[in-house]
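Chemist: A structural model of the following input is requested.
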Amino acid sequence: MPEGHTLHRLAGELTAAFGSRVIASGSPQGRFVGAAMLDDRTLDHAEAWGKHLFVGFVGVAEQVHVHLGLYGSFRFAPGVPMVTGQVRWRLSDGSTTADLRGPTACKALTPDEVAVILDRLGPDPLRGDADRDAFVARVLRSRAAIATLLMDQSVIAGVGNVYRAEVLFRHGIDPLTPGRSLSVLALEAIWADLVLLMREGVRTGRIDTVRPEHEPEAMGRPPRQDDHGGEVYVYRRDGQPCWICGEPVLTRVVGARNLFWCPRCQPSGDGAR
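Modeler: The predicted structure follows:
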């Protein structure tokens, strides 16, 4: 599932392509019933909150809510190409077309319905209005493992499986440590690092988490070959040697997703395991 940086990058691309422009809006697949009311309307802006995308139009109270889920994607193309495949929503200004395929959600929502979604989300590290202290407070109230809490969108919005594994490695934190056992300073450091890493993800469109001294060129190793792209420390590297200590990377299911960590660089403590 795309992580938060992907949605923020997409929001920027949609706003850059269509912001302040009158667009044609339709649903070739026929499943987005709100598409027709947006036809010949001016797109105001798109913005993201965690893994949720919201697209607003001038003079329209409703916003389009998009959640890509596991299979959703927006694809941009020049001009107005023929429709291919199952396109849930097509936006076009004649010079550029964006097709949305396979989302979990694509629906026009009232302001109250949008508020319901936002009320259940935690702070998003990529938003200027994010409340870091709310994230810290929510973690410190919980007995759940920090690896579970980082995937809980009501605790922190936008973090997914890659960022949770990588930020915990970068800070040497055992992923099974109960949230309430961590210090305020440790949680503030996690937040600051996620802001840094995810902003870089928005800029590049991929997840890179290794420090300069551990990049392929610096270590004399081949670049990572993976369909997710990006250089990482532990994600999807189970059984392979840690870049820092050489210990095999471990994996187990935590929070319904495969978690990856280095047992030497992220030692357990205080009975966390």
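
Chemist: drop to CA atoms for contacts and neighbour counts, all remaining ones
Modeler: Fine.

Chemist: residues near residue 143, how many?
Modeler: Using other C-alpha atoms under 10 Å, residue 143 has 13 neighbouring residues.

Chemist: I'd say it and residue 178 touch.
Modeler: Yes: counting by C-alpha atoms under 8 Å, residue 178 is a contact partner of residue 143 at 5.0 Å.

Chemist: Do a quick rundown of the strands in the stretch 101-250 of the chain.
Modeler: For the stretch 101-250 of the chain, the strands defined by DSSP state E, counting those that start in this stretch occupy 105-109, 250-254.

Chemist: Can you spell out which helices and strands pack onto the first one?
Modeler: Under the contact criterion of 3 or more C-alpha pairs under 8 Å, 6 or more residues apart in numbering; DSSP states H and E, the helices and strands touching strand 105-109 comprise strand 63-67.

Chemist: Give me the contacts around the longest strand seen in the chain.
Modeler: Among the elements of the chain assigned as strand by DSSP state E, the one spanning the most residues is strand 41-49. If you take C-alpha atoms under 8 Å, 6 or more residues apart in numbering as the criterion, strand 41-49 is touched by 4, 7-8, 11-12, 14-15, 18-24, 53-58, 118, 124, 127, 157-158.

Chemist: in the longest helix along the chain, what counts as buried?
Modeler: Ranked by residue count, the top helix of the chain under DSSP state H comes out as helix 184-204. Residues 187, 190-191, 193-195, 197-202 are the ones in helix 184-204 that count as buried (16 or more other C-alpha atoms under 10 Å).

Chemist: counting contacts, what elements does that helix pack onto?
Modeler: Judged by 3+ C-alpha pairs under 8 Å, 6+ apart, helix 184-204 is in contact with helix 4-18, helix 132-140, helix 161-170.

Chemist: Residue 99 contacts residue 74, correct?
Modeler: Yes: using C-alpha under 8 Å, residue 99 makes contact with residue 74 at a distance of 5.4 Å.

Chemist: isn't residue 24 right next to residue 92, touching?
Modeler: Yes: using C-alpha under 8 Å, residue 24 makes contact with residue 92 at a distance of 5.2 Å.

Chemist: And the two? Which one has more around it.
Modeler: residue 92 (24 against 18).

Chemist: from memory that one sits against residue 27, does it?
Modeler: No: contact between residue 92 and residue 27 fails when scored by C-alpha under 8 Å: they sit 11.7 Å apart.

Chemist: Ends of stretch 150-159, what's the gap?
Modeler: End-to-end distance for stretch 150-159, by C-alpha to C-alpha, to the nearest Å: 7 Å.

Chemist: Could you also give me the structure for this next sequence, so I can compare it with the first?
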Amino acid sequence: MPEGHTLHRMARLQRRRFVGHALQVSSPQGRFATDAELVDGRVLESVEAHGKHLFQTFGPDLVVHVHLGLWGRFPNRRLPADPPRGQVRMRIVGPTHYADLRGPSACELLTEVEVKAILARLGPDPLRRDADPDEAWARISRSRAPLATLLMDQSVIAGVGNVFRAETLFRCGLPPLLPGRDLGRDDWERLWADLRAMMRDGERRGRIETVTEATLGAGDQPDSACASAVYAYRRTGRPCLVCGTPIARESHRARNLFWCPTCQGERPGKH
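Modeler: Model prediction:
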């Protein structure tokens, strides 16, 4: 599933290429056809991302909400547009670029009230300027749930997926199964700052690269997973890049969890 940096990069590119222009909006697949007619020919006023959600505003109570889900894609390409191929849920065409949305879990026209209802269910997004980390801390510091669960809970922190979860826990030296209420405030501030830095870098690059030269140690050289140079994600059994211990994996709430048993050993509680 695309993580939050992907949506923010998508929003940035769409703002640059489509905002301020009257767009042609259609649904070659047909599943979004009725709503597409309502915004076709209208000026796109803004594009915003919050977590894994994208919101395209065409006017009052005319907001297209997109969630890519597991398989969704929404690439932008230069004109002229190729004929639609496959199941294109929505096509938008601007003066210089077009974008085809395929395979989303959500593509719907919402009112502003409905948008606010979605946002109310989401936690702070580390990539947004209006994010309040204290909001997430308030929930984490009271929870018995492990960090591995809390970081993937979009109502706690919006935009974090499996890759960022594995990598920030490794980089901060935190055990994945540490209960949220046992996380110290200093560790939380370090965790939030690390998430912001990694996700900003991912948004800028268009890919996730978390390994730094300063942290390489006894293990082998970084390899690519999801077009990324990473410490733990999908490196089961490979030597930790810092200490050489084999990276561990187990299933956690139907998702794979990756960590280094040495670098992420048990830590003391709050301090």
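
Chemist: what sits against residue 216 of the second structure?
Modeler: 241-242.

Chemist: what's the distance between it and residue 174 of the second structure?
Modeler: 18 Å.

Chemist: Quick check: closest non-adjacent residue to residue 204 of the second structure.
Modeler: With sequence-adjacent residues excluded and distances taken as C-alpha to C-alpha, 6 or more residues apart in numbering, residue 204 of the second structure is closest to residue 9, at 7.2 Å.

Chemist: so what corresponds to the one you found in the first structure?
Modeler: Matched by TM-score structural alignment, residue 9 of the second structure corresponds to residue 9 in the first structure.

Chemist: what's the burial count for its match?
Modeler: Residue 9 of the first structure has 18 neighbours, counted by other C-alpha under 10 Å.

Chemist: And residue 48 of the first structure, by the same measure?
Modeler: 24.

Chemist: For it, give its distance to residue 101 of the first structure.
Modeler: 18 Å.

Chemist: still on that earlier bit, between residue 99 and residue 74 of the first structure, who's got more neighbours?
Modeler: Shown here are residue 99 of the first structure and residue 74; by other C-alpha under 10 Å, residue 99 has more neighbours (22 against 18).

Chemist: Is the more buried one within a helix or a strand, and which one?
Modeler: strand 96-101 (DSSP states H and E).

Chemist: Pull the contacting residues for residue 150 of the second structure.
Modeler: 140, 156-157, 180.

Chemist: hmm, try it at 7 Å
Modeler: If you count contacts by C-alpha atoms under 7 Å, 6 or more residues apart in numbering, residue 150 of the second structure has them with 140, 156.

Chemist: for residue 7 of the second structure, same thing?
Modeler: 49, 52-54 are the contacts of residue 7 of the second structure under C-alpha under 7 Å, 6+ apart.

Chemist: Can you tell me which of those residues is nearest residue 37 of the second structure?
Modeler: Nearest to residue 37 of the second structure among these: residue 54, at 19.4 Å, using C-alpha to C-alpha.

Chemist: Near the closest residue in space to the closest one that isn't next to it in sequence, how many other residues are there?
Modeler: Spatially, and ignoring its direct neighbours in sequence, residue 54 of the second structure is nearest to residue 66 (5.1 Å; C-alpha to C-alpha, 6+ apart). Neighbour count for residue 66 of the second structure, taken as other C-alpha under 10 Å: 22.

Chemist: try the one 3 residues further on
Modeler: When neighbours are counted by other C-alpha under 10 Å, residue 69 of the second structure registers 16.

Chemist: and if you look at the one 3 residues further on?
Modeler: Other residues within reach of residue 72 of the second structure, judged by other C-alpha under 10 Å, total 17.

Chemist: In this model residue 107 seems to touch it, though I could be wrong.
Modeler: No: using C-alpha atoms under 7 Å as the test, residue 72 of the second structure is too far from residue 107 to be in contact (10.3 Å).

Chemist: Of all the helices and strands packed on helix 184-204 of the first structure, which one is nearest residue 216 of the first structure?
Modeler: helix 161-170 (16.9 Å).

Chemist: Show residues contacting the closest one.
Modeler: 147, 150, 175, 190, 194, 209, 232-235, 259-261, 266.

Chemist: what about 6 Å?
Modeler: Contacts of helix 161-170 of the first structure with the rest of the structure, by C-alpha atoms under 6 Å, 6 or more residues apart in numbering, involve residue 260.

Chemist: Give me the angle between it and strand 250-254.
Modeler: Between helix 161-170 of the first structure and strand 250-254, the angle comes out at 120 degrees (axes from the mean of the first three to the mean of the last three C-alpha atoms, to 10 degrees).

Chemist: okay, helix 161-170 of the first structure sits on what stretch of the second structure?
Modeler: Against the second structure, helix 161-170 of the first structure falls on residues 162-171 (TM-score structural alignment).

Chemist: what's the mean distance for the matching stretch versus the first structure?
Modeler: Compared with the first structure after the fit, stretch 162-171 of the second structure shows a mean deviation of 0.5 Å (mean C-alpha distance after the TM-score superposition for the first structure).

Chemist: Pull out the buried residues from that stretch.
Modeler: Neighbour-count burial for stretch 162-171 of the second structure flags 162-171 (criterion: 16+ other C-alpha under 10 Å).

Chemist: go on, stretch 116-130 of the first structure?
Modeler: By 16+ other C-alpha under 10 Å, the buried positions in stretch 116-130 of the first structure come out as 118, 121-126, 130.

Chemist: Mind putting those into CSV with distance to residue 34 of the first structure?
Modeler: As requested, these are exported to CSV (distance: C-alpha to C-alpha, whole Å):
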residue, distance to residue 34 of the first structure
118, 21
121, 24
122, 28
123, 29
124, 27
125, 30
126, 29
130, 30
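
Chemist: from those residues, which single one is nearest residue 239 of the first structure?
Modeler: The nearest one, if we look at these relative to residue 239 of the first structure and count by C-alpha to C-alpha, is residue 125, at 31.1 Å.
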